[in-house]
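Chemist: below are the sequence and a predicted model; questions follow.
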Amino acid sequence: MSLDEDPMLTSTEESLVRMMWDEVFSSWLNIALVAAIFFLIYKILSPTKEPRPAEPERDLPPLKKQDMDLKQLREYDGSDNGGKGRVCVAVNGKIFDVTRGRRFYGPGGPYSGFAGRDASRGLATFSVEPVSDDYDDLSDLKPSELEQVKEWELQFNEKYDYVGRLLKPGEIKGSYSDDESDISEVDHDKKD
């Protein structure tokens, strides 16, 4: 006699299956848990599609090197207004074109509060809240926070294109030549 023909075993298997079936469907919570398990198994085993970017990346020519004050920097917040969709962020007195990282810094991104602004204080204090519209000299930051800003500046410098300096109120713009990043001050009598 083989095991397949043993009536006692068949009866025990049926009894076990019936007991599990009754247990699973005895409560709405159990039904919900079983449904969640099957859904998760489906998600794990099903092929995943690459998420499409919310907005197609635009290949923009490099931004012309220029110094900006806070008002001019504000135009580069990722909107299609004055900055034509570009995103720039200032860190430690330097402005970087972060348009390549617009899904982070552009509208709707987790760091969109930094777009078109001086992000130094937010980066120093690990805060992504929108920053002030006033010039911030960072003089009240702790030494460890100032060190943090310098580290962020180095990271931005490695990853993004340098645009120019963030001007203090009343500071004169420099002019950049097309083939070098050196600046020379413009006429001191004119303020842009």
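Modeler: Thanks, I have the structure now. Residues are numbered from 1 along each chain as shown.
Chemist: going forward, measure contacts between C-alpha atoms and count neighbours the same way
Modeler: Will do.
Chemist: how is the nearest residue to Lys65 once chain neighbours are set aside assigned, secondary-structure-wise?
Modeler: The shortest distance from Lys65 to any non-neighbouring residue, by Cα to Cα, 6 or more residues apart in numbering, is to Val163 (4.7 Å). Classification of Val163 by DSSP: H, G, I helix; E, B strand; the rest coil places it in strand.
Chemist: list the contacts of Val163.
Modeler: Leu63, Lys64, Lys65, Gln66, Asp67, Lys94, Ile95, Phe96, Asp97 (Cα atoms under 8 Å, 6 or more residues apart in numbering).
Chemist: got another one to weigh against that:
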Amino acid sequence: MDSKTKESAQADPSVLSKSAVLLQRLLNDIWTSPINLVLTALILCLLVKLLLVKRKPSSNPSKKHVLAQLPKMPKVDLTIQQLRGYNGIESNGRILTAIYGDIFDVSKRSDLYGLGGSYSLFAGRDATRALSKMQLDPSLFSNEYDDLLDLTDKERATARSWHEDFREKYDIVGRLLKPGEKPSIYPSEETVVDGDYDLNNKKRE
């Protein structure tokens, strides 16, 4: 642009205020058209929401599950009625479930088996039948001892597969007792023996 053109542009107010004129026309179009006014309001609302979402602090800064921290449970055999008490609510957070006669302590995954969890039906119950059928149906969790005699071979295999999976993840803390069956007496942590010596390295009589 030569000096004459520059002088002409500087002398012409319409050139100097071109942006202002365009902005004024845009605002006039918005205010004089109800449709444009509504669209503008929606766009502004969306922008505000996007800004709020970006600035909102995370309610769960860690993606890791908040797991129950409980001491290791000593082994104990339970009846189906006693097992019901270990549902995470009546047992200070302890959650047990039974599969094929073994009782597993699943307390460390209270996010799954505790109240509101995906598998909360397992808490304090014998889950064998439900796992054998791969169904989370409340009717499959009996309040009485279930002998499982009517399961098919395929269902038994499915339940045993789940049993092995649980064994790899959770501690077995006892056996589910049959009606009239007496519980086993397990040695406590202090009296567990290894060979001919106990944990205090004292020779057994």
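Modeler: Yep, it's here. Just so we're clear, the structure is a prediction, and the values are computed from it rather than from any experiment.
Chemist: TM-score for these two?
Modeler: The TM-score (TM-score structural alignment, normalised by the length of the first structure) is 0.67; 171 aligned residues with a Cα RMSD of 3.6 Å.
Chemist: could you point out the longest helix in the second structure?
Modeler: Assignment by DSSP state H gives helix 34-55 as the longest helix of the second structure.
Chemist: give me the contact list for it.
Modeler: Asp29, Ile30, Trp31.
Chemist: reformat the residues you listed as CSV; add neighbour count.
Modeler: Output for the contacts of helix 34-55 of the second structure, formatted as CSV (neighbours: other Cα atoms under 10 Å):
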residue, neighbour count
Asp29, 14
Ile30, 16
Trp31, 14
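Chemist: next step: those residues restricted to helices.
Modeler: Counting by DSSP H, the contacts of helix 34-55 of the second structure place Asp29, Ile30, Trp31 in helices.
Chemist: now flag whichever of these is closest to Ser91 of the second structure.
Modeler: Nearest to Ser91 of the second structure among these is Ile30, at 64.5 Å by Cα to Cα.
Chemist: OK, contacts around that closest one?
Modeler: Contacts of Ile30 of the second structure (Cα under 8 Å, 6+ apart): Asn36, Leu37, Thr40.
Chemist: quick one, helices of the first structure?
Modeler: Using DSSP H, helices in the first structure cover 7-24, 28-45, 70-74, 102-105, 120-124, 143-159.
Chemist: quick one: closest of the ones you listed to Glu180 of the first structure.
Modeler: helix 143-159 (16.1 Å).
Chemist: helices or strands next to the closest one in the packing?
Modeler: strand 88-91, strand 94-97, helix 120-124 (3 or more Cα pairs under 8 Å, 6 or more residues apart in numbering; DSSP states H and E).
Chemist: tell me which of the ones you listed sits most buried.
Modeler: Among these, strand 88-91 has the highest mean neighbour count (mean count of other Cα atoms under 10 Å), at a mean of 29.
Chemist: mean shift of that strand relative to the second structure?
Modeler: Compared with the second structure after fitting, strand 88-91 of the first structure has a mean deviation of 0.9 Å; criterion: mean Cα distance after the TM-score superposition for the first structure.
Chemist: now do that strand: which range of the second structure does it align onto?
Modeler: Counting by TM-score structural alignment, strand 88-91 of the first structure pairs with residues 96-99 of the second structure.
Chemist: hmm, who's touching that stretch?
Modeler: Residues contacting stretch 96-99 of the second structure (Cα under 8 Å, 6+ apart): 83, 86-87, 103-107, 122-128, 159, 163, 176.
Chemist: one more pass at 7 Å, please.
Modeler: With Cα atoms under 7 Å, 6 or more residues apart in numbering as the contact definition, stretch 96-99 of the second structure has outside contacts at 86-87, 103-107, 122-128, 163, 176.
Chemist: and stretch 103-110 of the first structure, by the same measure?
Modeler: Asp77, Gly78, Val87, Tyr111, Ser112, Phe114, Ala115.
Chemist: can you flag the buried ones in these?
Modeler: Asp77, Gly78, Val87, Tyr111, Ser112, Phe114, Ala115 (16 or more other Cα atoms under 10 Å).
Chemist: closest to Pro47 of the first structure among those residues?
Modeler: Tyr111 (30.5 Å).
Chemist: how long is stretch 59-71 of the second structure end to end?
Modeler: 28 Å (Cα to Cα, to the nearest Å).
Chemist: for that stretch, give me every contacting residue.
Modeler: Ser107, Lys108, Arg109, Ser110, Asp111.
Chemist: can you add distance to Thr5 of the second structure and neighbour count and give the residues you listed back as a markdown table?
Modeler: A markdown table is the format used below for these (distance: Cα to Cα, whole Å; neighbours: other Cα atoms under 10 Å):
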| residue | distance to Thr5 of the second structure | neighbour count |
| --- | --- | --- |
| Ser107 | 82 | 25 |
| Lys108 | 79 | 20 |
| Arg109 | 77 | 17 |
| Ser110 | 78 | 24 |
| Asp111 | 74 | 17 |
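Chemist: I'd like those as a markdown table, with distance to Pro13 of the second structure appended.
Modeler: As requested, the contacts of stretch 59-71 of the second structure are exported to a markdown table (distance: Cα to Cα, whole Å):
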| residue | distance to Pro13 of the second structure |
| --- | --- |
| Ser107 | 78 |
| Lys108 | 75 |
| Arg109 | 73 |
| Ser110 | 73 |
| Asp111 | 69 |
